[in-house]
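**Student:** sharing a sequence plus its predicted fold:
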Amino acid sequence: MAEGFGFTLKATDGAARTGVIHTTRGEIRTPAFMPVGTAATVKAMMPDSVRATGADILLGNTYHLMLRPGAERVARLGGLHKFMNWERPILTDSGGFQVMSLSSLRKLTEEGVTFRSHYDGSKHVLTPERSMEIQKLLGSDIVMCFDECPALPATEAEVAKSMRLSMRWAQRSRDAFGDRPGHALFGIMQGGVTRDLREESAEKLKSIGFDGYAVGGLAVGEGQEAMFDVLNYAPGFLPEDKPRYLMGVGKPDDIVGAVERGIDMMDCVLPSRSGRTAQGWTRRGQVNLRNARHQDDPRPLDENCSCPACRNYSRGYLHHVIRAQEIIGSMLLTWHNLHYYQDLMQGLRDAIEAQNLKAFVADFHAKRAEGDIDPL
């Protein structure tokens, strides 16, 4: 396994875990939420501001970076950390999900995927080997296997066929990754919502051997109930002494439910994307700052939040800059949302360590059920 990479489990509460992932670029406290820096930036944020929210690690997108500015160019410019001025850990996804969801005219074979860029129509081939090469050029600390993520709904036969292809690609990814001290490779469990397929996938991944394991193929339209059904058993198929990463999740209540079920890492574009569409996430649920009810409101978005948006500005101001399409509106709301997400993770970590998760979760749901503060 990767030299310079490790995972220490500190405490458990039921299936939930808290611990530390050790990397050569710093420690990652788990459960961890990873803000998404799709194109080598968390949109509307400076890297030191992202760090100030409490983020220990960022996610970069292999698909987007290979198309623009190009992995070879990033390598020539010193690698992704230097390129984007983020010296802490970075995880890169494999590009598989974006190829399936974004590109047109894609052709899937045993070898890999041929597709046309959604930017300029140029033709590209992505294989397990090429995905490993791109992620090496980027220099990310945690590299993801190249896999196929089938869109749901799909028949069980289609899911099984896709999962077995992903397992063959996992072996090829492992072989191509080789020995890279200080860099970790994660395998990705597939199998849709079928328990037997999930178990088969986990057994195959364990036999190959990885530094961490992801639960893939969820949050792709199956709904929260179906996702939680899978998470009730899927993390238990994976090694206890390795990090478990749920890809592409999610809303705050998805995150809390996933942590309750034994997940250690998550990522989602939601907090930053919501920040650009006037949505603020708070302890009392989601707030739409476009609504006229906020225009004369001198109160902060969330009085219990210490982010710059809540500390220094009123709802009335946030409403104004959003309606006026001022860039500071996106900046402040994105900062707030990322801060709220990291606050939530810290709360979860503290609750697990104190063996108090049940009460924390009950309070989380009760607060959200109250809804936003009454208008003035």
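**Tutor:** Here it is on my side, so go on.
**Student:** for the rest of this, base every contact and every neighbour count on C-alpha atoms.
**Tutor:** Will do.
**Student:** look up how far D267 lies from T38.
**Tutor:** According to C-alpha to C-alpha, to the nearest Å, T38 and D267 sit 11 Å apart.
**Student:** overlap of the contact sets of these two?
**Tutor:** Residues touching both T38 and D267 (C-alpha atoms under 8 Å, 6 or more residues apart in numbering) are L59.
**Student:** just the helices in the stretch 251-376 of the chain please.
**Tutor:** Ranges of helices in the stretch 251-376 of the chain, per DSSP state H, counting those that start in this stretch, are 252-260, 270-275, 308-312, 315-323, 327-353, 357-370.
**Student:** out of those helices, nearest to P235?
**Tutor:** Among these, helix 252-260 comes nearest to P235, with 9.7 Å by C-alpha to C-alpha.
**Student:** quick one: contacts of that closest one?
**Tutor:** For helix 252-260, using C-alpha under 8 Å, 6+ apart, the contacting residues are 14-17, 31, 224, 228, 231, 246, 249, 266, 341, 348, 361.
**Student:** which stretches of the stretch 101-250 of the chain form helices?
**Tutor:** Here the stretch 101-250 of the chain has its helices, by DSSP H, counting those that start in this stretch, at 128-138, 156-177, 195-208, 224-231.
**Student:** excluding its backbone neighbours, what's nearest M84?
**Tutor:** A40 (5.7 Å; C-alpha to C-alpha, 6 or more residues apart in numbering).
**Student:** adding another structure so you can compare the two:
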Amino acid sequence: MKFEIEKLDPNSKARAGKLETDHGVIETPIFMPVGTAGTVKAVHISELSKPINAQIILGNTYHLYLRPGLDVIEAAGGLHKFNGWDKPILTDSGGYQVYSLAGTGRKIQEEGVKFKSHIDGSTHFFSPEGVMDIQRTIGADIMMAFDECTPYPCTYEYARKSMDMTHRWLDRCITRFDETTPKYGYNQALFPIVQGSVYSDLRKVSAEYIASKGAFGNAIGGLSVGEPVEDMYKMADEVTDILPKDKPRYLMGVGTPANILEGIALGIDMFDCVMPTRNARNGMIFTTQGFINIRNEKWKKDFSVIDPFFAEDIHGQYTKAYLRHLVRCEELLGPMIASVFNLRFYLWMVGEARKEIQAGTFTAWKNRMIPQFMNRL
């Protein structure tokens, strides 16, 4: 694997780069559609390639471990073979899912985390070593270290103790990663995760610790969990000043179009979020002119295409009135069309950001586009 920075924006920390994996090249900055259970909800694999133009998707260790199970994935030859996606895959370690299980009998201890399945209530245990083994079996190109995602708000003392344990877990992840090998004949990389909640001194300590490990890439976790957006930007800004400049940086679970463009300006290369597909299922459509609640009465007799900018390459035959009809009738085709549109927009947006970085005009473009993209139509 290799990461190369091709261009730096003169007026921000934004960068355009290329991340090479055995399953293909990823042009950064990039948005990664979330395929929690091995599928991006309501989207065919063929649509991810075109018209969406996805270059990498996510899977999730927790969900894939529970269903379909590691025996099925290994028998298939890994997740790529199982779901038919032949480009890069990144797997979240399950740390966020464990965080979200608070209140269901979850128990976090030094050895790992005991938790109950959200499916049937059965008890399971994740350790740093076990999570590395699971991700080896899933076969992701990029594996995430096992961490604790701190809630917001949390006390300084809790955030410090959690961060220290995440660092100890990281050391165990690295040891296990180094003593095991990929199962399917291609390389895998391990990304550590910076934690520390919204406390600047903790974030800096964590970023320095993670940077010292010399990993192929690094992630920033524990943000986009309810904190004010200003705190998210501040933490990302401080962390990217410390993380190695020649390594890819991944801001986990972010976010809105504005969050992503501001994150790019802060030196982030990789993003993921369920927002484009989750919001699509609820009738929110992102367009180049702003966002639409397609359920609203105003679209009932609007027979214009959903976004003229994408009319040629993405279901141009569908109108706002027709999509509204599908969504309100709860026809399966409605969320499918909406999900493809939203992901197409997100991938187009980061692709345009890359072009603007290469042209040296990113900052001015970002400042024009954010109000436009966040405009309620």
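**Tutor:** Yep, that arrived. Since this is a predicted model, take the numbers as computed values, not measurements.
**Student:** surely L205 of the first structure and M189 touch.
**Tutor:** Yes: between L205 of the first structure and M189 there is a contact at 7.3 Å, judged by C-alpha atoms under 8 Å.
**Student:** who has more neighbours, the two?
**Tutor:** With neighbours defined as other C-alpha atoms under 10 Å, L205 of the first structure and M189 compare such that M189 has more, 31 against 21.
**Student:** ok, whatever residue of the second structure lines up with that one to M252 of the second structure distance?
**Tutor:** Aligned counterpart of M189 of the first structure in the second structure: V194 (TM-score structural alignment). Per C-alpha to C-alpha, V194 of the second structure is found 10 Å from M252 of the second structure.
**Student:** which neighbours do the two share?
**Tutor:** Joint contacts of V194 of the second structure and M252 (C-alpha under 8 Å, 6+ apart) are A219, I220, G221, G222.
**Student:** and for whichever residue in the first structure pairs up with the second one, the neighbour number?
**Tutor:** Aligned counterpart of I220 of the second structure in the first structure: V215 (TM-score structural alignment). As a burial measure, the neighbour count of V215 of the first structure was computed by other C-alpha under 10 Å and equals 24.
**Student:** V215 of the first structure against F186, yeah?
**Tutor:** No: using C-alpha under 8 Å as the test, V215 of the first structure is too far from F186 to be in contact (10.3 Å).
**Student:** now do S207 of the first structure: how many residues are near it, please.
**Tutor:** A count of nearby residues for S207 of the first structure, using other C-alpha under 10 Å, gives 9.
**Student:** contact partners for the residue sitting nearest the centre point of the first structure?
**Tutor:** By C-alpha atoms, centre = their mean, the first structure has its centre lying nearest to D267, at 1.3 Å. With contact taken as C-alpha under 8 Å, 6+ apart, D267 of the first structure is in contact with F33, M34, P35, V36, L59, L246, M247, G248, V249, G250.
**Student:** M284 of the second structure matches what in the first structure?
**Tutor:** Per TM-score structural alignment, M284 of the second structure is aligned with Q279.
**Student:** in space, what's closest to its match - neighbours in sequence excluded?
**Tutor:** Q279 of the first structure sits nearest to N288 (C-alpha to C-alpha, 6+ apart), 4.8 Å away.
**Student:** same check, this time on P308 of the second structure
**Tutor:** P308 of the second structure sits nearest to G316 (C-alpha to C-alpha, 6+ apart), 7.8 Å away.
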